[in-house]
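**Student:** can you look at this prediction? I've put the sequence above it.
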Amino acid sequence: MVSKPALEFLLFYKPKYREWQNVDNSQITNKDYFNYIGAIVDLILVEINNDIGNRIPDLLDNFSSYNVEQQKNIISYLFEVKINLIDIDSRDKILEKLREILSRHREFPEEDWSWPEPLLDQLEKVYSLYLYNDVIEDNKYLFNDYWPNIINPVESYRNDYDIKEKLILQKRISSVENVYEKYGVDGIVKLSESCLYPGLVGEICSKSAISDLVQQLALDALEEKSNNEFATSFISELARQDNDMAIELIDKNWSSNKKVHYLLCIPISEKVIEIVDKLDLEGKILFWNNVKYYRVIGDKIDLACEIANKLLGYGRPLTAIHSISHLFRKREHSSKIDSRLIGAILVDIATKPNNEGHLLQNIRYEILEAIKFVQSYGDFAENEIIIIEWFFLKMFRNERIKPINLINKVKNEPSFFTQLVIWVTKRNDNKHDAVEDISEDIKKNRAENVYDLLKAVNIIPGQQDKKDTDVNIDILREWIAKSREGLEKNGRLGIGDIYIGNYLSKSPLGDDNIWPHNSVRKIIETIKSKDFENGLVTGMLNSRGATWRDLYDGGAQEVNLAKQYYEDANALQLIFPRTANVLRSIARSYEGYAKMEDQDIELS
């Protein structure tokens, strides 16, 4: 039953921010507040045995809200509880909450919120009272969390991360040594089976003075499901300390399966590969399908290439590219890496099903670096690199790395551009294209690639490269003539002109600093195609991208752009009248955009 002060508090505490609530000028005093809190504490203490595992941690969580007398009552209660009647789960919750409080307040003793040491000493005595007095049960918390709470931690203000890490390591080592001293190997097994991270027990055992004494336990557990985490972590730490010594532990009489499970715990090396090569086929497949420690430390390029080649051969191209990708970062490695191997890995990634459990996007960076390497240093024919770039076109989106060989193919081969347009458009001459014996999914992916490629193209026919501000009119004229001829033969001249216009909208500025280049202007005036001109307008408008503006700027940016395009149109009117009309169309579009932006401001 709630006490009278608490009931009075609840009666006069009403919502403050509701128009419909009656005005009440009652003031809540500190005395009222603490009476209310005291009533809640009394009620919890009365009902605490109904859910002791949650209610004691709740009391401790709010300990600083209580007055001194209430805190004394709670601590007294904690000392008086019949601990043996508390179930294990509840007892573990209480111990964890006490560790959390003691650790946090002692780690930051200078903070205003930190509790005084006499109070913490009292809580530490409570903590000691609730312990199991069993070396396994009282220490397994050290292996239930990678950063466990320690009741006597180092002070964060005076010590760094490394000292805290060393303290936890010392406590863990001491705990496994004490467990072994009392219970032997059986105690280590019980500890690893009862904690959340048995692998952590194995690692610590390998670092401790009992390493040699529990080594056989780890070797015997290699092929067991129950203690496998313990065994793999023990051996991995052993190999980290001395890899050669770890390899020497391999017994020639072991089964192929056990050898593989052991080798999977060890960083890969020439010796490891040599042992694997001597295994039967089943052992080789098991190893190369499961190896995780495949990255070579240092600049052992030949070894890295051999590992990548093995992984590729056993159907793991994604892992293969990841295993060797770190070598792409140093230019001096370029001549030593087998570029044909990198190309083969990329082709397998693109053409074969992904059965590795990796998401392609997770190694996007590594794949792009591999493509960049192949583009720069690969011993490939141009068509081979083009195929690789085509496979990975989607990965080039919003990246600095570009499909440069595909871009040059579009620029230099009008027949290729024509084919791209054919793949994404329909005929308009009442004829039909030849039926392709490919799935709809392939057609869809191909169309997406076409759009990605045409968006990525950043130079036009007649330009040498992106930095070249000149456009050779003869090359451009010939490219357009052949493209239009091919498009007309395939019933796509009108829509094709739109695509050509979109493409040529990427033209550089002319000599007068006005877009488009003089060579493109001459083409506009020559072919007199409204579709082509519409494509130029659309392409130029779409090239603007996203914009940023102040909240109430409205269409000011668009107004300025429209003004500039009108001025450019007037400058070109006499010599290039159709080009001037293209510029005016762009200006009118920006005027429309400006009105929409202004309307948004008026409505907001």
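**Tutor:** It's in. Numbers count the residues shown, from 1 in each chain.

**Student:** every contact and neighbour count from this point should use C-alpha atoms.
**Tutor:** Will do.

**Student:** which SSE is the nearest residue to K528 once chain neighbours are set aside in?
**Tutor:** Spatially, and ignoring its direct neighbours in sequence, K528 is nearest to R578 (7.8 Å; Cα to Cα, 6 or more residues apart in numbering). Using DSSP states H and E, R578 sits within helix 577-603.

**Student:** which helix in this protein runs the most residues?
**Tutor:** If you go by DSSP state H, the chain has its longest helix at helix 161-194.

**Student:** how far does it sit from the chain's center?
**Tutor:** Helix 161-194 sits 34 Å away from the centroid of its parent chain (Cα atoms, centre = their mean, to the nearest Å).

**Student:** tell me how many other residues surround the residue nearest to K528.
**Tutor:** Number of residues near R578 (other Cα atoms under 10 Å) recorded here: 22.

**Student:** sorry, back to before: quick one: buried residues of the helix holding R578?
**Tutor:** In terms of neighbour count (16 or more other Cα atoms under 10 Å), helix 577-603 has its buried residues at 577-595, 597-598.

**Student:** from I498, how far out is the residue nearest to K528?
**Tutor:** 16 Å (Cα to Cα, to the nearest Å).

**Student:** what about versus this one:
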Amino acid sequence: MFDSHWLELPTEDEKKDLHDKAKIVSELRASSLSAIYQAERITGIECLIEVCTEPSIVGATLAGVPWGEGYWMEWIQEKLESFDNGTHMSACIAGFLRTAASPAPDALLKKVVELGKQRGWPSVRLASFLTLAIPNRETWQLVESCDHEVNTEYWDRVQPYHQTNDEDLDFVLEQLLKAKRPMSALYCCQFKLQETAPGKIFLALQQLLNCREIDGPKIQSWHLEKMLERLESSGEFERLALAQLEFGLFPFLQHGRGDNASALYEAITSEPELFKELICAIYKPEHGERQEVTDASRATAGRAWDVLHHCKRLPGTQSDGGIDADKFIHFIQEARELCSDADRPTMCDQTLGQILSHSPADEDGTWPFTPAREILESPELEHMRTGFITGTINKRGVTSRSPWDGGDQERDLAAHYRNQAERVQHSHPNVAAMLDQLAQGYERHGKREDVEANLRKEGF
């Protein structure tokens, strides 16, 4: 009866709708509690609370029986001193406080606070009891009537669920941020982002990078991305501040892909100095002394690598998706100069090549588009062409096929890249050779797939 929220009713009752079934279950539970109370009084109820699986159901049922309030007053007088949070009894109390109609829960809370003050309860104990109540204005006013320590302890512990009232939500966020609980604050506002002040979202996300909330709720990457979209669309923050925030949050965004870190990628592909800093964070200089690697520098390097590895935005990209060729070329030239001065030219070129692999095609279908071909054609940029090949292979992602299909997919890709190579073999021979190298690689891959498919057909 009190071990599960859902009860299996007799066949006739099971045919009724949910409302009628819930009413039948409530009546059965109330009748059972009344019988126990009449026979064993408070001792019988307490035994039930301790042995049942869902003591909160007992509390919720007590809220609906005529003698329920009297039970709690009797319990307060006899057992309050032995109360401890995190027990079956505390779960039962929470069930009562969150189910009973006003003013019963308010009266119980006020009585407990009064007795707690009289008996010198520590602030932690009193605050823990108050967290069992519904987190609403009435409870918060009672919390504020206590001393500062109780208030602090309460907001360090309470788990407020989603607030429907905008004023209440704003108040809750303010208190949680004061308590350095960014995960709880973000959890409360994740479904009401448009009603939440962007400044509070920004502050909570900043706290998330600097504060570790123990046992805080988990925030899905999808919600974090929507929060960043809210900040970007608000127009209240500098792009650099948003870029720094997205860099810190990058591991949490789409499992590291960070597809929605638009401010970060705009900064990286617009500011050559920032691009250079990321290259320097990842790669050691090619000559001279190398700095000692620390845990902090290793973590920064890993995050910077993830960011650049997933960069699909080309330099010079405009708000309408078009690419300014002059800005495109200028960024690559300046980034190469800065990285060369920092003694990291090779990995700079390879990284730029991987980014260029996301280039669009020209209007006639020739790929990559003309500004990228002009850059990649330079004889000295062999490392950039190597990076382009790596990026092109990597962006293909995971493939699926029948176990007996062989390498048809790879042969189609090889034909595509060979066709592109033929288009530019006279105007851009180095780019054509690069594309032909891609085609040859996929042809070899296709042959391996053929061998494996044939082996599977023969039962190996």
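**Tutor:** Yep, it's here. For clarity, every value in this text was computed on a predicted model and none was experimentally measured.

**Student:** so what number do they get for TM-score?
**Tutor:** With the length set by TM-score structural alignment, normalised by the length of structure 2, the two chains reach a TM-score of 0.88; 445 aligned residues with a Cα RMSD of 2.6 Å.

**Student:** the helix holding R578 of structure 1 maps to which residues in structure 2?
**Tutor:** Matched against structure 2 by TM-score structural alignment, helix 577-603 of structure 1 falls on residues 429-455.

**Student:** distance of the residue sitting nearest the centre point of structure 1 from Y294 of structure 1?
**Tutor:** Centroid-nearest residue in structure 1, with Cα atoms, centre = their mean: N362, separated by 6.6 Å. From N362 of structure 1 across to Y294 of structure 1, the span is 17 Å (Cα to Cα).

**Student:** which residue in structure 2 aligns with G494 of structure 1?
**Tutor:** Aligned counterpart of G494 of structure 1 in structure 2: T346 (TM-score structural alignment).

**Student:** wait, that match touches E382, no?
**Tutor:** No: T346 of structure 2 is beyond contact range of E382, at 9.4 Å (criterion: Cα atoms under 8 Å).

**Student:** roughly how far does the equivalent of A35 of structure 2 over in structure 1 sit from D242 of structure 1?
**Tutor:** Residue pairing (TM-score structural alignment): A35 of structure 2 is matched to N178 of structure 1. From N178 of structure 1 over to D242 of structure 1 the distance is 25 Å, taken as Cα to Cα.

**Student:** neighbour-wise, which of the two wins?
**Tutor:** N178 (17 against 11).

**Student:** quick one: the more buried one from C205 of structure 1, how far?
**Tutor:** On the measure of Cα to Cα, N178 of structure 1 and C205 of structure 1 end up 11 Å apart.

**Student:** which strand or helix spans I214 of structure 2?
**Tutor:** Using DSSP H and E, I214 of structure 2 falls outside every helix and strand.

**Student:** do K111 of structure 2 as well
**Tutor:** helix 104-118.

**Student:** follow-up on the earlier one: quick one: the match of helix 577-603 of structure 1 to structure 1 mean distance?
**Tutor:** Comparison of stretch 429-455 of structure 2 with structure 1 after fitting gives an average deviation of 1.1 Å (mean Cα distance after the TM-score superposition for structure 1).

**Student:** now which residue in structure 2 aligns to M540 of structure 1?
**Tutor:** By TM-score structural alignment, M540 of structure 1 lines up with T392 in structure 2.

**Student:** what does L509 of structure 1 give?
**Tutor:** Aligned counterpart of L509 of structure 1 in structure 2: A361 (TM-score structural alignment).

**Student:** then S325 of structure 1?
**Tutor:** Using TM-score structural alignment, the partner of S325 of structure 1 in structure 2 is Q190.

**Student:** just list the residues touching that match, thanks.
**Tutor:** For Q190 of structure 2, the contact set (Cα atoms under 8 Å, 6 or more residues apart in numbering) comprises 223, 227.

**Student:** ok, now how distant is it from W305 of structure 2?
**Tutor:** 29 Å.

**Student:** next: L240 of structure 2.
**Tutor:** From L240 of structure 2 over to W305 of structure 2 (counting by Cα to Cα), the distance is 19 Å.

**Student:** and the two? Which one has more around it.
**Tutor:** Using other Cα under 10 Å as the criterion, L240 of structure 2 and W305 rank with W305 on top: 18 against 13.

**Student:** to which residue of structure 1 is that one aligned?
**Tutor:** Going residue by residue (TM-score structural alignment), W305 of structure 2 aligns to Y451.

**Student:** next, its match: secondary structure please.
**Tutor:** Following DSSP: H, G, I helix; E, B strand; the rest coil, the label given to Y451 of structure 1 is helix.

**Student:** now the one 3 residues further on
**Tutor:** Here L454 of structure 1 is helix, with the state taken from three-state DSSP.

**Student:** what about the nearest residue to it once chain neighbours are set aside, neighbour count?
**Tutor:** Nearest residue to L454 of structure 1 in three dimensions, chain neighbours excluded: Y503, at 7.2 Å (Cα to Cα, 6+ apart). Neighbour count for Y503 of structure 1, taken as other Cα under 10 Å: 25.

**Student:** quick one, what contacts Y503 of structure 1?
**Tutor:** Y503 of structure 1 is in contact with 454, 457, 460, 536, 539, counting by Cα under 8 Å, 6+ apart.

**Student:** aligned partner of L346 of structure 1 in structure 2?
**Tutor:** With TM-score structural alignment as the criterion, L346 of structure 1 matches L205.

**Student:** first-to-last residue distance for stretch 369-386 of structure 2?
**Tutor:** 18 Å.

**Student:** now do it: distance to the chain's middle.
**Tutor:** Stretch 369-386 of structure 2 sits 38 Å away from the centroid of its parent chain (Cα atoms, centre = their mean).
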